[in-house]
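Undergrad: Return atomic coordinates for the entry below.
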Amino acid sequence: MCGRYAATKDPATLAAEFDAVDLTEDAPRADYNVAPTKSVVAIVQRHPRDAEGDVDESTTERSLRVMKWGLVPAWAKDASIGSRMINARSESAAEKPAFKTSLARRRCILPADGWYEWRRDGKVKQPFYTTPQDGSSLAMAGLWSAWHDKADSAAPVLITCSVLTTDAIGPLSEIHHRMPLLLGPDAWSRWLDPDSQDVAELLAPPSAELVAALELRPVTTAVNSVRNNGPELLARYEPVPDVAEPDLFSVEAT
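TA: I've put the predicted structure just below:
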């Protein structure tokens, strides 16, 4: 699964990297410990609307938007369900009521510097950070939804998202059996295309070449607490053999 990640690049950098327009307005600041229910930056591609609100079907616009991590389906009675919808399994999302509409019509990319995962070794949970070796952003496949509070018609529309996961491959499978569904640049346009509902071929685990370009780095258990947030969380930490690092914090929201 993906329950924690790092996203530190500013919107201008992401807009250039993903060839998108920055429409975030109030984007979240650099976050080295992104946790569920936080606001995150997502990339979508939609048909723009003119000044009268009419949709221009002849073109599309790729843009950066701010969403809340934890998808709230349009039919949900209240927004609290979102905390349980941070991930969607790529193998079954098309059949799940919470995700099938978003998979068909509301797909996004969640850019990340890297993600955290924990390997259990007896009573010890060792966190690892996975990040591209070349410093580029990961493109995690995501789904999004718009939710209206029927009990408060004046409340703003809540835009939420979920990270798609898949079977871990290669050395990543030695840490955890699941991983985010990563998209290579050649798949971005097809994944974001608002006029395409069939993306089955893009739901397979990433290629061995894409995974080989990642660095798998052990890090300190300070990342276990969402209260900790800073570049030191990304630093390589090599546990002393046979001496477990003191687990000072309980793992939250993983």
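Undergrad: okay, CA-based contacts and neighbour counts for the rest of this
TA: Noted.
Undergrad: Pull the number of nearby residues for residue 123.
TA: Using other Cα atoms under 10 Å, residue 123 has 8 other residues around it.
Undergrad: got it, and residue 145?
TA: Other residues near residue 145 number 25, with proximity taken as other Cα under 10 Å.
Undergrad: did I read that right, it in a strand?
TA: Yes. Under DSSP: H, G, I helix; E, B strand; the rest coil, residue 145 falls within a strand.
Undergrad: here's the other one to compare against:
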Amino acid sequence: MCGRMNISDHEGIHEFLIDLKLPLDWLSPPEVKQKDFAAGFNVAPGSFLKAIYAVENKFHSTVMQWGITPSWTATKENKLPNKLMYARAETVWQKKSFANLIEKQRVVIPINGFYEWHRESNVRQPFYFSPRKTGVCFLAGLFSIVENNKLQCCVLTNVAGDLMASIHHRSPVIIDPESLHEWLFESDFEKLTKIMDNTNESLLRTFEVSSYVNNTRNGGESCIIPLKTREEPIQKKLF
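TA: Below is the predicted model of the structure:
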């Protein structure tokens, strides 16, 4: 799916967005300090992410917290366990938590890569996924405006394709740069559904990394050092 993110190459992301003529102002609410921005090799749910959305035919960039609090959730403390980190593309039009958001409140989240874990018995083996060519990829997401105009977002997922399927049954929806404008500005149900149906796994590569990344307190380049290159499906390795 997308358990954690790597958002460490700020310069690379910056240059990539410039090439695509996307905004870089990253407006954020006053309560979000610079130190709160997700910046590292092991970014976990609940972090503040830089995201791009569209309003009135213009791109905008801002900071949003990863995790949407459903409007029907009754909680005073607004704790992380009550938040939705992901939304299923297949049911997003029907779910009351997301139906209004998919129509008008879509985002892309620029990242350098993400992690997912393969479970076998009691062992959780992390895999790192990253773009084959560009160094930057865009996760499709939704955003919500909550109390005091705070912005929250979640990541859209769909059924895993060939690359991800042997590791996890869900894959994040990756937006091809050529589809950015359509994803953020389009309103047609069929066109948006078609975009979400393509997880664009062909844009990615993957390899196993150390369990060092399992601990959210760990960071640095050690998180993405290849443990070994996956040359065949996991199922074949296990027997």
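Undergrad: whereabouts in structure 2 does stretch 213-223 of structure 1 align?
TA: Under TM-score structural alignment, the match for stretch 213-223 of structure 1 in structure 2 covers residues 203-213.
Undergrad: Check which residues of the matching stretch are buried.
TA: Neighbour-count burial for stretch 203-213 of structure 2 flags 203, 204, 205, 206, 207, 208, 209, 210, 213 (criterion: 16 or more other Cα atoms under 10 Å).
Undergrad: Could you do stretch 136-147 of structure 1 as well?
TA: Applying 16+ other Cα under 10 Å to stretch 136-147 of structure 1 flags 137, 138, 139, 140, 141, 142, 143, 144, 145, 146, 147 as buried.
Undergrad: quick one: terminal-to-terminal distance for stretch 211-229 of structure 2?
TA: Terminal residues of stretch 211-229 of structure 2 lie 15 Å apart, using Cα to Cα, to the nearest Å.
Undergrad: How about residues contacting that stretch?
TA: Residues outside stretch 211-229 of structure 2 that contact it (Cα atoms under 8 Å, 6 or more residues apart in numbering) are 40-44, 124-126, 128, 206-210.
Undergrad: Which pair of those spans the longest distance?
TA: Farthest apart among these by Cα to Cα are 40 and 124. That separation is 21.6 Å.
Undergrad: The two - which one has more neighbours?
TA: Higher neighbour count among residue 40 of structure 2 and residue 124: residue 40, with 19 against 13, using other Cα under 10 Å.
Undergrad: which residue lines up with that one in structure 1?
TA: Checking TM-score structural alignment: residue 40 of structure 2 goes with residue 31.
Undergrad: again, but for residue 180 of structure 2
TA: Checking TM-score structural alignment: residue 180 of structure 2 goes with residue 188.
Undergrad: Quickly find the element holding that match.
TA: Taking DSSP states H and E as the definition, one finds residue 188 of structure 1 inside helix 185-192.
Undergrad: how close does that helix sit to structure 2?
TA: Mean deviation of helix 185-192 of structure 1 from its aligned counterpart in structure 2 after superposition (mean Cα distance after the TM-score superposition for structure 1): 1.1 Å.
Undergrad: Now do the helix or strand just after that helix: distance to the chain's middle.
TA: Using DSSP H and E, the next helix or strand after helix 185-192 of structure 1 towards the C-terminus is helix 208-212. Helix 208-212 of structure 1 sits 19 Å away from the centroid of its parent chain (Cα atoms, centre = their mean, to the nearest Å).
Undergrad: buried stuff in helix 208-212 of structure 1?
TA: Neighbour counts using 16+ other Cα under 10 Å place residue 211 of helix 208-212 of structure 1 among the buried residues.
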